[in-house]
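[1] kindly generate the corresponding structure for this input.
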Amino acid sequence: MPINVPKQLPARHVLEEENIFLMDTDRATTQDIRPLNIVIVNLMPEKERTETQLLRLLGNSPLQVTVTFLHTATHESKTVSPSHLNQFYNTFANIKNQRFDGMIITGAPVELMPFEQVDYWEELSEIMEWSKTHVTSVLHICWAAQAALYYHYGIGKFELPAKCTGVLSHTVANSTVELVRGFDEEYLAPHSRYTGTSVEEVEKNDKLLLLSSTLDNDPFIILSKDEKHVMVTGHLEYDDLTLADEYYRDRNKGIDAAVPKNYFPNDNPEIKPLNRWRSHAHLLFSNWLNYYVYQETPYEWK
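    The predicted structure follows:
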């Protein structure tokens, strides 16, 4: 999928080196098609890294995509320059009168806090409420998945005895559902979280479908029955070194961080890890874009 991104966006240079199909606005306007308009609410501290990860996965389909990045106005980011936000990001106030075919809400390092104590919770709640009428389908990642389960379906989170970090094995409950079409019966995906979601609460909710779980029966991919919301409790979008960088960061801070499970070869942090989830990451995003965004969104919003 050719992605329409600004020429100056730092992620563009990384993706061009990977031969990801990109285009700029000048070229996009010469194509007589309607692109999919995707808004990404980027709550991650390392915004540029997350931009690259998500754009890489949005580029694996024959459709044209235009991406709008959103940051929260009620939270001051300390890990990205104001000039980057000013140049490449919007706030909700600037786009709330628009309609989008799809929306992605990223994770955030706030999961140990009660939802209402997160400084941008009121703003995010407004965005999630707005998405009911202004977005065809929403993909929520990690903490955002828990936030969506809490806001839309009243399902809370609970603190784990220890951080869940590593590359875990998962099974698929129903491979005929389009979102997981083509998935292996058992596949790998990264996790990095301190909290969990009750599988019993998900399964008893008549508005939700549990599509995939870890081998320990923790929910991983959840789909609302109206196909409006996709909740993914892990990080299929992570690149090969993201978990390693998180581990080294915590160790450098003096945190007694556990080595991510099933990640480093021979569990040795001195050996470069391999990406063993890339194909399923691309498959999840392409399935979401095709079946839940492109196939469902109107050509012209009324």
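[2] contacts, neighbours, all on C-alpha from now
    Will do.
[3] part of a helix, is A145?
    Yes: under the criterion used here (DSSP: H, G, I helix; E, B strand; the rest coil), A145 sits inside a helix.
[4] just confirm it contacts T233, I think it does.
    Yes: the pair formed by A145 and T233 meets the contact definition of Cα atoms under 8 Å, at 5.8 Å.
[5] helices of this protein, start to end?
    In the chain, helices defined by DSSP state H lie at 10-17, 25-28, 47-58, 82-88, 92-95, 121-134, 143-153, 199-204, 242-252, 278-287, listed in chain order.
[6] quick one: the third one to chain centroid distance?
    What it means is helix 47-58. Relative to its chain's centre, helix 47-58 lies at 9 Å (Cα atoms, centre = their mean, to the nearest Å).
[7] now distance to Y294 and mean neighbour count too, for the helices of the chain, in TSV please.
    Output for these, formatted as TSV (distance: least, Cα to Cα, whole Å; neighbours: other Cα atoms under 10 Å):
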stretch	distance to Y294	mean neighbour count
helix 10-17	23	15
helix 25-28	18	13
helix 47-58	13	20
helix 82-88	25	12
helix 92-95	21	13
helix 121-134	15	16
helix 143-153	22	22
helix 199-204	27	14
helix 242-252	30	15
helix 278-287	10	19
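[8] now the ones you listed in CSV, please, with extra columns for distance to V180.
    Shown next, in CSV, are the helices of the chain (distance: least, Cα to Cα, whole Å):
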stretch, distance to V180
helix 10-17, 26
helix 25-28, 30
helix 47-58, 15
helix 82-88, 32
helix 92-95, 31
helix 121-134, 23
helix 143-153, 17
helix 199-204, 18
helix 242-252, 24
helix 278-287, 7
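[9] and this one, so I can compare the two:
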Amino acid sequence: MPVKVNSQLPAVKQLEADNIFVMDEDRANQQDIRTLKILVVNLMPRKMVTESQILALLSNTPLQINVDFLQMTSHKSKNITQNHLDTFYKRFDEIETEFYDGMIVTGAPVENLAFEAVDYWDELKDLLDWSRSHVYSTLHICWGAQAGLYARYGIPKHKLSQKLWGVYQQSVENPKHVLFRGFDDEFFSPHSRSTENFSVELPQDFDILSVGDKTGLSIAAKKNLREVYSFGHLEYDRLTLDFEYQRDKANGESEQIPEHYYPHDDPSQTPKMNWSSAASLFFSNWLNYAVYQDTPYDLRKLAKYEYYNL
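    Predicted structure coming up:
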């Protein structure tokens, strides 16, 4: 899928080096088609890394996508310059009257805080309320999934006795579900979290799509696919967990080694990556079946005809 973004975004050079097709604005404007509009709410601290990861996964189908990144103006980022955010990210007041085929809400390293203690919580809640009439399908990732369930339904997160950290085997609960078309019976996914959600607390109009012996609930979705919740990190690249391990070790926070990640549990060896194909297929299925197949051609109908079903 040709991904259309600002050609000056630093992630573009990395994507092109990895042979991933990124279309510049001039070429995109010459194509007589309606592009899919995707809003990425990037809450991760290493924003440039997450930009590359998300854009790479949005590039695997033959549709054209226009991607906007959104910043939380109530939060001061420590790992990225404000100039980068002002140049490549939009504020909510700039997109408030826009409509999007899809939205991605990433994870964030704030899961040990109460939701209300997160400095941008009110802003995020307002965004999720707005999405009901301005976004067709939203994919929530890790803490973004927990935040979505709490903001929309009041469903709490629960503290784990030990951090869930590593790459874990997951089940495919319904192989015929559109989000898992093409999947094998099992797949692997990275997880990095200290809290969890329980399947029994989900609303009745949800499908439980994937679980794991160690991870518990992994992926769930509303039956109409307007909301998809993934509690792992399929978007992670090979070295993301390694970065987190080295960072925590250097800070004296933890020396816990991510499970099933390094060969022989030896951090000096190159980590294994066995989730890439599952990640690519999952994001492609979300774009195709939850977004492209059902979204109205005229996105203004999202508000006019109340496409969001409570």
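[10] work out the TM-score between the chains.
    Both chains were compared after superposition, and using TM-score structural alignment, normalised by the length of the first structure their TM-score is 0.98; 300 aligned residues with a Cα RMSD of 0.9 Å.
[11] if we can go back for a sec, the helices of the first structure: which one's closest to D184 of the first structure?
    When these are compared by Cα to Cα, helix 278-287 sits nearest D184 of the first structure, at 8.5 Å.
[12] and the angle for the closest one with helix 47-58?
    Taking axes from the mean of the first three to the mean of the last three Cα atoms, to 10 degrees, one finds helix 278-287 of the first structure and helix 47-58 inclined to each other by 80 degrees.
[13] what's helix 278-287 of the first structure packed up against?
    Helices and strands touching helix 278-287 of the first structure, as assessed by 3 or more Cα pairs under 8 Å, 6 or more residues apart in numbering; DSSP states H and E, comprise helix 47-58.
[14] which other helices and strands does the helix it packs on contact?
    helix 10-17, helix 278-287.
[15] average gap between the first one and the second structure?
    Okay, so that is helix 10-17 of the first structure. For helix 10-17 of the first structure, the mean distance to aligned residues of the second structure following superposition is 0.5 Å (mean Cα distance after the TM-score superposition for the first structure).
[16] for that helix, what is the distance to the chain centroid?
    Here helix 10-17 of the first structure shows a centroid-to-chain-centroid distance of 19 Å under the convention Cα atoms, centre = their mean.
[17] what does the longest one give?
    With Cα atoms, centre = their mean as the basis, helix 278-287 of the first structure stands 12 Å off its chain's centre.
[18] what's the answer for stretch 74-92 of the second structure, then?
    Between the centre of stretch 74-92 of the second structure and the centre of its host chain there is 18 Å, according to Cα atoms, centre = their mean.
[19] now swap in stretch 173-184 of the first structure and tell me
    Once both centres are worked out by Cα atoms, centre = their mean, stretch 173-184 of the first structure turns out to sit 19 Å from its chain's centre.
[20] tell me the buried residues in that stretch?
    The neighbour-count check on stretch 173-184 of the first structure (16 or more other Cα atoms under 10 Å) flags N174, S175, L179, V180, F183 as buried.
[21] ok, the residues you listed vs L85 of the first structure, which is closest?
    Of all these, L85 of the first structure sits closest to L179, with 32.1 Å by Cα to Cα.
[22] setting aside sequence neighbours, what's the nearest residue to that closest one?
    Residue nearest to L179 of the first structure in three dimensions, not counting chain neighbours: N287, with 5.3 Å by Cα to Cα, 6 or more residues apart in numbering.
[23] what lines up with the one you found in the second structure?
    If you follow N287 of the first structure across to the second structure using TM-score structural alignment, you land on N285.
[24] contacting residues around that match?
    Shown here is N285 of the second structure, whose contacts under the criterion Cα atoms under 8 Å, 6 or more residues apart in numbering are V178, L179, F180, R181.
[25] of these, closest to L113 of the second structure?
    Comparing those against L113 of the second structure with Cα to Cα places L179 closest, at 31.1 Å.
[26] what's the end-to-end length of stretch 11-28 of the first structure?
    Taking Cα to Cα, to the nearest Å, the first and last residues of stretch 11-28 of the first structure lie 18 Å apart.
[27] and it, which stretch of the second structure?
    Under TM-score structural alignment, the match for stretch 11-28 of the first structure in the second structure covers residues 11-28.
[28] off-centre distance for the matching stretch?
    Its chain's C-alpha centre lies 20 Å from the corresponding centre of stretch 11-28 of the second structure when counted by Cα atoms, centre = their mean.
[29] rebuild the contacts of N285 of the second structure as TSV, extending it with distance to T35 of the second structure.
    Listed next are the contacts of N285 of the second structure as TSV, based on distance: Cα to Cα, whole Å:
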residue	distance to T35 of the second structure
V178	22
L179	21
F180	24
R181	24
